[in-house]
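Enquirer: build me a model from this:
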Amino acid sequence: MALEYVVTKRVFGFDKDKNEKYVAKSVRSGKVNFAKMCRKVSQLCGVHRKVVDLVVSGLVDKMAEDIDDGKSVQLGEFGIFSPTIRAKSADEEK
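Expert: I've put the predicted structure just below:
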């Protein structure tokens, strides 16, 4: 199944002329929770679901530790997870 998307018009804040641009936006087709994902991996690999749960939970915990320390974590072709800061802009430094 291919990834579904829609094309929408947007105005980006960094565009000085405030021109409308067209961008593709993915459309979600549902949600898979942690327990269901562990069951699917368990069936695929032939390992008990609790083992998958423990390994994935351990992976997430250790990744969080490294990311909190300012490191990036690469998981093969799945991607690189890096620390980011999400903040609102302000008129003053404080």
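
Enquirer: could you use CA atoms for every contact and neighbour count after this?
Expert: Noted.

Enquirer: now the strands for this structure?
Expert: Using DSSP state E, the strands of the chain run over 5-11, 20-26, 73-75, 79-81.

Enquirer: next, the structure of the following sequence, for comparison with the previous one:
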Amino acid sequence: MGVSYNVVPKVNPQKREDPPKYYAISQSNGEVNFRALAKEIAEITTVSTPDAIAVLESLIMIIPRHIERGEIVRLGELGSLRLTIKSEGCNSEEEVNSSKIKKAYYRFSPGSELQETLKTLKYNRVKKANTEEESNELY
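Expert: Just a heads-up that it's a prediction; the model follows:
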């Protein structure tokens, strides 16, 4: 099975007069929820579904504590989470303070095993799912 994609035209917002270019975009094929993941974990381990849910819920509770401390959260082969911030630009170093910080983001970096799977993906083109108007918004 491969990763589904479709093709959409996108206009360069800096050069709107140029003709659009066509790009492949990944097409989702459903989703998996938290409980389904816990059930799968229970199937391949010695823990029950409620135990798997408890561990995953606990992880969700403790990760923010470590992020607030400025720590990178290493999750083994899954990868790591760290905090990144977006701030307003200033003309001098002295002008920069916490009020200039506009937004915080979680940055996920996949572990080597997850990263390796990206090298072996197969791709299947599917029929266009988005209208041209929607695809221009994605740019």
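
Enquirer: quick check: TM-score for this pair?
Expert: For these two chains in superposition, a TM-score of 0.65 is obtained (TM-score structural alignment, normalised by the length of the first structure); 87 aligned residues with a CA RMSD of 3.0 Å.

Enquirer: ok, which of the strands of the first structure comes nearest residue 44 of the first structure?
Expert: Closest of the strands of the first structure to residue 44 of the first structure is strand 73-75, at 19.2 Å (criterion: CA to CA).

Enquirer: so what does the closest one touch, helix or strand wise?
Expert: helix 49-68, strand 79-81 (3 or more CA pairs under 8 Å, 6 or more residues apart in numbering; DSSP states H and E).

Enquirer: can you count the residues close to the closest residue to residue 83 of the first structure other than its chain neighbours?
Expert: Distances taken as CA to CA, 6 or more residues apart in numbering put residue 67 closest to residue 83 of the first structure, at 5.4 Å, once the chain neighbours are dropped. Residues contacting residue 67 of the first structure under the criterion other CA atoms under 10 Å number 16.

Enquirer: the second structure: which residue goes with residue 67 of the first structure?
Expert: Taking TM-score structural alignment, residue 67 of the first structure has residue 67 as its aligned residue in the second structure.

Enquirer: so who does its match touch?
Expert: 73, 82, 83 (CA atoms under 8 Å, 6 or more residues apart in numbering).

Enquirer: please tell me how far it sits from residue 30 of the second structure.
Expert: Using CA to CA, to the nearest Å, one gets 30 Å for the distance from residue 67 of the second structure to residue 30 of the second structure.

Enquirer: residue 123 of the second structure now?
Expert: 16 Å.

Enquirer: those two: which is more packed in?
Expert: Neighbour count, other CA under 10 Å: between residue 123 of the second structure and residue 30, residue 123 has more, with 12 against 5.

Enquirer: wait, what's in contact with the spatially most central residue of the first structure?
Expert: Residue closest to the average C-alpha location in the first structure (CA atoms, centre = their mean): residue 81, at 8.3 Å. By CA under 8 Å, 6+ apart, residue 81 of the first structure lies in contact with 67, 72, 73, 74.
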